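Asks: Everything below, folded, please.
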Amino acid sequence: MRHWFRSAQQRKIAALLLIFCLLPSLVPAQAASKPPQVRAASYIVMEFQSGRVLAEKDADVPRPPASMTKMMVEYIVMEKVRRGELHWEDQVTVSKHAAGVNEAQVNLVPGEKRTILELFTAMSVYSANDATVALAEKIGGSEEAFVGLMNRKARELGMTHTHYHNATGLDNHFYADPPNVLGSHVMSARDCALLARRLLKDYPEVTKIISQPRIVFRKGEPRQQRLTNWNLMLPGLRFYYPGVDGLKTGHTRNAGYCFTGTAVKNGMRLITVVMDTPAESTRFTATKQLLDYGFSQFTLKTFLSGGQVIPGYERVPVTDGVVPEIPLVTDHPVVFPVEKGQESRYTLHVDYIKRLEAPLRAGEVVGTLRILYDGKEMRNPDPIPVRVLQDVEKASWWELFFRKIGEEVSGLFS
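Replies: Sure, this is the predicted structure:
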């Protein structure tokens, strides 16, 4: 070596070159890049299928949501229609209270009759406040009663930083007679994303309505109106983004410009929320930044198909069973978003919720599946049930006696 590198300086250079060559194998794989700097008071990016949050900022801070409130009205209407308690062709007679709500509206007049579908479409596409109140009164009997239903549904869906004061998200001064409901009207970015996810998951058919760039209200009538969707990221509109098919904008002086958006690319759907951005254009450019980040940095990985035995849990011991070991499965596919190039750092782990002791029945839930990244649990709002693949009857005392003897003899020889 002294012949090859005669000076100390040459030896130092050689050592540095060696470290440089080995560096790629020593440094762990690079994680996803940092989320973009977004001009919003709070935001969140959520992958739809798993509910995993890919990025967030102040996502649990309650803020005025403006017309993003109407996502809850959409959810309740869709629920009533699915249950058969409402029908799209049902007629609604517009009240003086509903017709008197100011701001974005379709100029309903007292006594006018419109179908549930017409009002729902006007609310979802054009954010029509008069149509929203008319729907609320149809379902609840009054807007106040309907707001009570909204707040109960929010608690049921796990929205812990939400409280509704009215059905529209408007400030009180837009009402001639505002609902008499106590408390501030707020939602968090996380709650908006949770609600959007449930709406799309439970009632995917809603996208046929909310994804329309333009509609005609009272088509063919003297008071016909052509309305453009406030979601300007839809096809043919100013901030078009491929794959966007929803969801709901909002704006008041107190709320700023807000937007809950969703888009699909390469089979992966993302949900984004931006709250209190400074301008109408910003809510869309900020959403584009978040969508670009999510789609460029993450990909969906299928860990298990439905009914597949969980790797590492093919032979799980069962106490007192006629068979000593059984496999564990999940009953639906396990698909999770992972950072591109990081797939190998994810593993699966079962947390048992009961002792594996015979008798057991096929399909019985015995635990939940956790997804780990470098051994640390990933936050996943949907528990993944782990089930027994087969029936296991309790062994007789005679079988257990001889099994015990066999184990002891085997232990002596081993």
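
Asks: Please count neighbours and contacts with C-alpha atoms only from this point.
Replies: Noted.

Asks: where do the helices sit along the stretch 51-200 of the chain?
Replies: With DSSP state H, counting those that start in this stretch, the ranges of helices along the stretch 51-200 of the chain come out as 70-83, 96-99, 116-126, 129-140, 143-156, 189-202.

Asks: As a markdown table, those helices with mean neighbour count and distance to residue 226 would be great.
Replies: Supplementary listing: the helices of the stretch 51-200 of the chain in a markdown table, determined by neighbours: other C-alpha atoms under 10 Å; distance: least, C-alpha to C-alpha, whole Å:
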| stretch | mean neighbour count | distance to residue 226 |
| --- | --- | --- |
| helix 70-83 | 19 | 21 |
| helix 96-99 | 20 | 19 |
| helix 116-126 | 24 | 10 |
| helix 129-140 | 25 | 15 |
| helix 143-156 | 19 | 27 |
| helix 189-202 | 23 | 26 |
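
Asks: Here is the second sequence; please produce its structure so I can put it next to the first one:
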Amino acid sequence: MKKSKKMLMQGLSLSVLLGLSSTSFADLVMNSSGNPGQAAMSWSSSDASQLLNNDSLDDDADEISPQGSTTLTTTIRQANNTPVTTTAKPVQLVDTSRYGSQPSVNARAALVMDAQTGEVLYSKNTNLALPIASITKLMTAVITADARLNMSEDITLQQIDFAGAGGKNSSSTLKAGDTMNRAEMLLVALMKSENPAAAALARTYPGGRSAFVAAMNAKARQLGMNTTHYVESTGLDPHNISSARDLGILVSSASQYGLIRQFSTTAHYDFNLGYRVLKSNNTNALVRNGGWNINISKTGYINEAGRCVVMHTTVNNRPAVVVLLGASTSQARTNDATNLLNWVSNLPKRI
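Replies: Coordinates of the predicted model:
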């Protein structure tokens, strides 16, 4: 398996790997083994470091002013993967009604933003601070990636990782004693939204959970996410709050991390835990179905938050961020997202 992964890394440049949207890096590693049912992602330290170092090239790609309301600086990639940084005009609400009726959404709050220019194309209660459930895990992934920790380090789940938060227990298909490396923990937290994995990532962070949560809030302030506050890393606690506007900023920032792009959009993966194989599917039906070009995805649900989803997509050659908070059901969330994506696909390429 290690030999196969080494050959894969030599045969495909990192720029090509991270530019793929339909197949995740994890899938490529899995398929290279020739035996998908036994695929266990156990990268070498050097492989994981290469991925993280590649991400560092884009660290300053999205720069939001401290107030979070002036300009959005975006790095776009040409066909040859050469970064081109452009400073867009101030983020503003754009009148798109003249292009046809806007779709109504079930969600309490919604945002569609042009990820290249920062223009807000669709807006509903975008500044309303709401519980965000497992959308929290997107910031968990950013903090984990920023720390540049050894992604091959094994982490064993402890009973405390299943204790839950905010008075909620953590239901999971994982068990105390299960061991994965840090990369696998991040993958299962993003694609399958496993709460114990997100808890373990915080527990094993330098300084522990308190330092991790402090880093989450510091990152939010750095990005200009003014209505956002985190109290833990999983999203089970309803005191994790944010607004659609703030999450639009977070998604734009997270899209610069190749590790997060690949892991959050992995449709299916089999985790080899040694004594059993944990077959896992992405929590976003739009990712599983593969009908849209989705670059970042994270879903969330607790009673207080309703059904939530954030995505970075490319529609009709337009990079777009979609945020939905507080939909009543999973189907309503999927319908909202599909309606908004279809609506964007019929807009002129640039307004």
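
Asks: if we can go back for a sec, now for the helices of the stretch 51-200 of structure 1, which one comes closest to residue 376 of structure 1?
Replies: In terms of C-alpha to C-alpha, the element of the helices of the stretch 51-200 of structure 1 nearest to residue 376 of structure 1 is helix 189-202, at 22.1 Å.

Asks: And the closest one, what does it pack against?
Replies: strand 42-47, helix 70-83, strand 256-265, strand 268-277 (3 or more C-alpha pairs under 8 Å, 6 or more residues apart in numbering; DSSP states H and E).

Asks: mean per-residue distance, the third one to structure 2?
Replies: By mean C-alpha distance after the TM-score superposition for structure 1, the fitted strand 256-265 of structure 1 averages 1.4 Å away from its aligned residues in structure 2.

Asks: So what touches that strand?
Replies: Strand 256-265 of structure 1 has contacts (C-alpha atoms under 8 Å, 6 or more residues apart in numbering) with 65-66, 68, 192-193, 196, 242-251, 269-280, 282-284, 287, 291, 295.

Asks: Most remote residue from the middle of structure 2, which is it?
Replies: For structure 2, the largest distance from the centre (C-alpha atoms, centre = their mean) belongs to residue 98, which lies 32.3 Å off.

Asks: Assign that one to helix, strand or coil.
Replies: helix (DSSP: H, G, I helix; E, B strand; the rest coil).

Asks: Once you drop chain neighbours, what's closest to the corresponding residue of structure 1 for it?
Replies: When structure 1 is aligned by TM-score structural alignment, residue 98 of structure 2 is paired with residue 31. Nearest residue to residue 31 of structure 1, sequence neighbours excluded (C-alpha to C-alpha, 6 or more residues apart in numbering): residue 339, at 6.6 Å.

Asks: Make sure residue 142 of structure 1 is actually in contact with residue 136.
Replies: Yes: in this structure, residue 142 of structure 1 is within contact of residue 136 by C-alpha atoms under 8 Å, at 6.7 Å.

Asks: do you know how far residue 50 of structure 2 is from residue 191 of structure 2?
Replies: 22 Å (C-alpha to C-alpha, to the nearest Å).

Asks: list the contacts for residue 141 of structure 2?
Replies: 186, 190, 260.

Asks: Compute the number of surrounding residues for the alignment partner in structure 2 of residue 254 of structure 1.
Replies: Aligned by TM-score structural alignment, residue 254 of structure 1 pairs with residue 304 of structure 2. Other residues within reach of residue 304 of structure 2, judged by other C-alpha atoms under 10 Å, total 15.

Asks: what's the answer for residue 331 of structure 2, then?
Replies: 12.

Asks: what residue of structure 1 matches up with it?
Replies: By TM-score structural alignment, residue 331 of structure 2 lines up with residue 281.

Asks: For residue 64 of structure 1, see how far away that match is.
Replies: 19 Å.

Asks: Can you check which part of structure 2 stretch 46-61 of structure 1 sits on?
Replies: Mapping stretch 46-61 of structure 1 onto structure 2 (TM-score structural alignment) gives residues 113-128.

Asks: buried stuff in the matching stretch?
Replies: By 16 or more other C-alpha atoms under 10 Å, the buried positions in stretch 113-128 of structure 2 come out as 113-124, 126-128.

Asks: ChimeraX command for the buried members of the contacts of strand 256-265 of structure 1?
Replies: This is the ChimeraX syntax for the buried subset of those, where burial follows 16+ other C-alpha under 10 Å:
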select :65,66,68,192,193,196,243,244,245,246,247,248,249,250,251,269,270,271,272,273,274,275,276,277,280,282,283,284,287,291,295
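
Asks: okay, the helices of the stretch 51-200 of structure 1 in TSV with distance to residue 259 of structure 1 next?
Replies: Formatted as TSV, the helices of the stretch 51-200 of structure 1 follow (distance: least, C-alpha to C-alpha, whole Å):
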stretch	distance to residue 259 of structure 1
helix 70-83	11
helix 96-99	25
helix 116-126	13
helix 129-140	17
helix 143-156	19
helix 189-202	10
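
Asks: Can you say which of the ones you listed is nearest to residue 38 of structure 1?
Replies: Per C-alpha to C-alpha, nearest to residue 38 of structure 1 of these: helix 189-202, 13.8 Å.

Asks: Can you name the element that comes right after that closest one?
Replies: Note on helix 189-202 of structure 1: by DSSP states H and E, the next helix or strand toward the C-terminus is helix 207-210.

Asks: tell me what that following helix is packed against?
Replies: Against helix 207-210 of structure 1 (3+ C-alpha pairs under 8 Å, 6+ apart) you get helix 116-126, strand 244-252.

Asks: Report the aligned residue range of structure 2 for it.
Replies: Counting by TM-score structural alignment, helix 207-210 of structure 1 falls onto residues 261-264 of structure 2.

Asks: and that stretch, how far from structure 1 on average?
Replies: Looks like 1.7 Å for stretch 261-264 of structure 2 (mean C-alpha distance after the TM-score superposition for structure 1).

Asks: Lovely, talk soon.
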